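Engineer: Need coordinates for the below:
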Amino acid sequence: MRCAALTGISPDVITDLKSGRPRTVELQSTNNIITIAGVEPGPDTHIFMTSIDIEDLSSGDPGICVYLLSTNITMKRIVEFSHGLYYEERERMSARVQVKYCSSSVVKQVFHEGLTKPTGVEVLKSSCYHAG
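Structural biologist: The predicted structure is shown next:
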């Protein structure tokens, strides 16, 4: 299955998502914001999340697949004053995504064409069977 990939996610966040409840995660990494901007939320939309950095992501790396429930990309403007004579204005983009755990998975192939292109992966479909 091919899907978008969010990289460098905290292992604590991934562990929390495995509990099965929907969670909202704020993304500030440029490559993650670019990736999520190209994905439409929906009940069939899967995202691969891993704690591995984008530079190190390769075949065999573990992560989780999540359903993308909603996205919100915002721009924050920050103005800093120093001694009344100088001020600096900066903008910071962030994305908030609400996701819900689907399954654990492993990267089969990575599709990353550069900093300004979304990151995608081919993941192995995992099957989970429950008795009862």
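
Engineer: Please make it C-alpha for all contacts and neighbour counts, starting now.
Structural biologist: Will do.

Engineer: can you tell me which strand in the protein is longest?
Structural biologist: Scanning the chain for the strand with the most residues, using DSSP state E, yields strand 86-112.

Engineer: what angle sits between the next helix or strand after it and strand 86-112?
Structural biologist: Using DSSP states H and E, the helix or strand that follows strand 86-112 in sequence is strand 119-123. Strand 119-123 runs at 30 degrees relative to strand 86-112, counting by axes from the mean of the first three to the mean of the last three Cα atoms, to 10 degrees.

Engineer: Tell me how many other residues surround S58.
Structural biologist: Neighbour count of S58, defined by other Cα atoms under 10 Å: 17.

Engineer: Let's compare: structure for the following, please.
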Amino acid sequence: MEYVALTGISDSAISELKDHQLRTIEIRTPQNFFTSLNVGVGDDIFLTHTSIQDLTRGNTGIIAKVIKHQLSTHRTITGNDMFFEEHETMMIRLQLQAKGIARISKVLSNEIGKETRVVAEDMCFYEAR
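Structural biologist: Sure, this is the predicted structure:
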């Protein structure tokens, strides 16, 4: 099945998602931000700890369902009598529910600045070792 893929997710976040079934993650990296921008509530996505540069057939990860999708902007203003500096960042918060473990069978797109997409197949427990 074809999925949008979020790469470079920490092992601890993936483990917590597996263990607790519901987890909210914040997406700040540019590649994952662009990838998750058009993800909607109810969509299934693929998450892996593998970096986008190392994404290949055989990499494992977790399939999760998007429960909530929130786009937010954070603005910070610092300064003194001489200057002011304004810094603005955007992030996406995804609340996810774990569905199962999967293995990539084909990488469809992993170009920088474009949506990362893979074809992944569900794995049985005994195959995940």
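
Engineer: Just list what the longest strand of the first structure packs against, helices and strands only.
Structural biologist: Contacts defined by 3 or more Cα pairs under 8 Å, 6 or more residues apart in numbering; DSSP states H and E place strand 86-112 of the first structure against strand 23-27, helix 30-37, strand 62-82, strand 119-123.

Engineer: how big is the offset of it relative to the second structure?
Structural biologist: Here the mean offset of strand 86-112 of the first structure against the second structure after fitting is 1.0 Å, by mean Cα distance after the TM-score superposition for the first structure.

Engineer: if you line the two up, which stretch of the second structure does that strand fall on?
Structural biologist: Under TM-score structural alignment, strand 86-112 of the first structure corresponds to residues 83-109 of the second structure.

Engineer: thinking again about what came up before, highest mean neighbour count out of the helices and strands packed on strand 86-112 of the first structure?
Structural biologist: strand 119-123 (a mean of 22; mean count of other Cα atoms under 10 Å).

Engineer: Against which helices or strands is that strand packed?
Structural biologist: By 3+ Cα pairs under 8 Å, 6+ apart, strand 119-123 of the first structure packs against strand 2-6, helix 30-37, strand 86-112.
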